[in-house]
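My questions concern the predicted model and sequence given below.
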Amino acid sequence: MADSLPWIVAEAGTEARKHAPATLRNREPIADALADLLPASGTVLEIASGSGEHVAYLAGRYPALRWQPSDPDPAALASIAAWCEGLKNVAVPLELDAAAPVWPTAAADAIFCANMVHIAPWEAALGLIAGAGRLLAPGAPLILYGPFTRADVPTAPSNLAFDESLRSRDPRWGLRAVEAMDAVADQHGLARERLIEMPANNLMLVWRRG
């Protein structure tokens, strides 16, 4: 089931290198699913890299790719740098707010984002998709991982409880509907190619630039 509490960088202690407990549980399934989705070469921009544990692990699994982590939180940027120290295919993390109309990078061959859109205002999801529409070349993927709802599939009780806890903490947070994400993606020239069932009632959603 989905974690009962969101993981927030600012609440993860005082050490520079933060640890998100869910990372150890989900990094291998995520990396396995990405095998058929990522390009053979080029730059993967990770939005909301958080602790940096995902990008450090994925850089080892996919060494032919250049990984560009990012996050708006200074503590996250420090943690990313600590986890990725010495990894030659990981760039210096960018200070990047997904909701911003301008990002500090001009292009990417793929965009990956895990566990962000449900612990951020809806504007962050809108900005993420708009940014993908600006940066990605035709055929390049936007890949999201996390818990979502679907109109035609009953939501797992654990995800319903997770959604309730998120909204009680911040009414701007909550699980997003796949259909709502699709509608926004369509406005920015992105069409959903795949929906992959993942462990613990999570999904991997893949849109490609038309």
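Received, thanks. Numbering: from 1, shown residues only.

contacts and neighbour counts: CA atoms only from here.
Will do.

any idea where the strands of this protein begin and end?
42-47, 65-68, 70-71, 94-95, 110-114, 141-146, 148-149, 176-177, 190-198, 202-209 (DSSP state E).

Export those to JSON lines and append columns for mean neighbour count.
Formatted as JSON lines, the strands of the chain follow (neighbours: other Cα atoms under 10 Å):
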{"stretch": "strand 42-47", "mean neighbour count": "22"}
{"stretch": "strand 65-68", "mean neighbour count": "22"}
{"stretch": "strand 70-71", "mean neighbour count": "24"}
{"stretch": "strand 94-95", "mean neighbour count": "20"}
{"stretch": "strand 110-114", "mean neighbour count": "23"}
{"stretch": "strand 141-146", "mean neighbour count": "24"}
{"stretch": "strand 148-149", "mean neighbour count": "22"}
{"stretch": "strand 176-177", "mean neighbour count": "16"}
{"stretch": "strand 190-198", "mean neighbour count": "16"}
{"stretch": "strand 202-209", "mean neighbour count": "21"}
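
Included below, for side-by-side comparison, is a second structure:
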Amino acid sequence: MSNHLPFSQACENNREPILAVLQSTFAQSSHVLEIGSGTGQHGVYFAPRLPHLVWQTSDLAHNHAGILAWHAAQPAANLRAPFVLDLNRGDWPDGDHFDAVFTSNTAHIVSWPLVQRMFALVGQHLPDGGRFAIYGPFNYGGSFTSESNRAFDASLRQRDPRSGIRHFEDIVALARSQSLSLLQDHAMPANNRLLVFGKALT
């Protein structure tokens, strides 16, 4: 494996404000699934700072080498090697029971049908009282929250017409259809948000 570590400046910039929310959001959680671990930077930062839980990384197979390189460089006892999670196939790990899910900067990258599938999987597998935290930019009232988000959306759609910044109201409605209720909406730096959903108790 190459010693090269994939790097995202956005991960470096947003990890502290995200952690501040997760410390309370996941205070009662024990096993977190990270959907779309990307470079792996979030996992190596969050896991040792949330020592009461197990942090399970996941992503498409081609990102695993980079994630594992970060794990080797910054190991943590509660950090787990990634497994393949492909929303196109609707994968979910067998035998693992997660009471929390975290995903960052995925909803505007993948197509809307895959956002729907992600919420369906979380709604199906998260236990009652579980938490789902999703980070990224969102539109409110059908409008961009900043000119930088408008430009970002245009660049996303130029690269892939199926991607783009999602509407907060659509996300909340989608969550509700999967028995997930919005608990918190946190303002984050650089015109991002961190939405926290809870699985309804039945």
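Happy to help now that I have it. This is a predicted model, so every value here is computed, not measured.

returning to what we had before: output the strands of structure 1 as CSV; include the columns distance to Glu15 of structure 1.
Listed next are those as CSV, based on distance: least, Cα to Cα, whole Å:
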stretch, distance to Glu15 of structure 1
strand 42-47, 22
strand 65-68, 23
strand 70-71, 17
strand 94-95, 20
strand 110-114, 22
strand 141-146, 26
strand 148-149, 31
strand 176-177, 32
strand 190-198, 31
strand 202-209, 29
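
Which part of structure 1 matches stretch 176-192 of structure 2?
Mapping stretch 176-192 of structure 2 onto structure 1 (TM-score structural alignment) gives residues 186-202.

aligned partner of Tyr145 of structure 1 in structure 2?
Match for Tyr145 of structure 1 (TM-score structural alignment): Tyr135.

Its match is in contact with Val101, isn't it?
No: counting by Cα atoms under 8 Å, Tyr135 of structure 2 does not reach Val101; the two are 11.3 Å apart.

I figured His4 of structure 2 hits Leu68, correct?
No: the pair His4 of structure 2 / Leu68 is not scored as a contact, 10.9 Å apart, by Cα under 8 Å.

ok, those two, which is more surrounded?
Shown here are His4 of structure 2 and Leu68; by other Cα atoms under 10 Å, Leu68 has more neighbours (20 against 10).

Could you find the counterpart of the more buried one in structure 1?
Match for Leu68 of structure 2 (TM-score structural alignment): Ala81.

That match and Arg17 of structure 1: what is the separation?
According to Cα to Cα, to the nearest Å, Ala81 of structure 1 stands 8 Å off from Arg17 of structure 1.

same question, Ala107 of structure 1
28 Å.

the more surrounded of these two?
Remark: of Ala107 of structure 1 and Arg17, Arg17 carries more neighbours, 20 against 17, as counted by other Cα under 10 Å.
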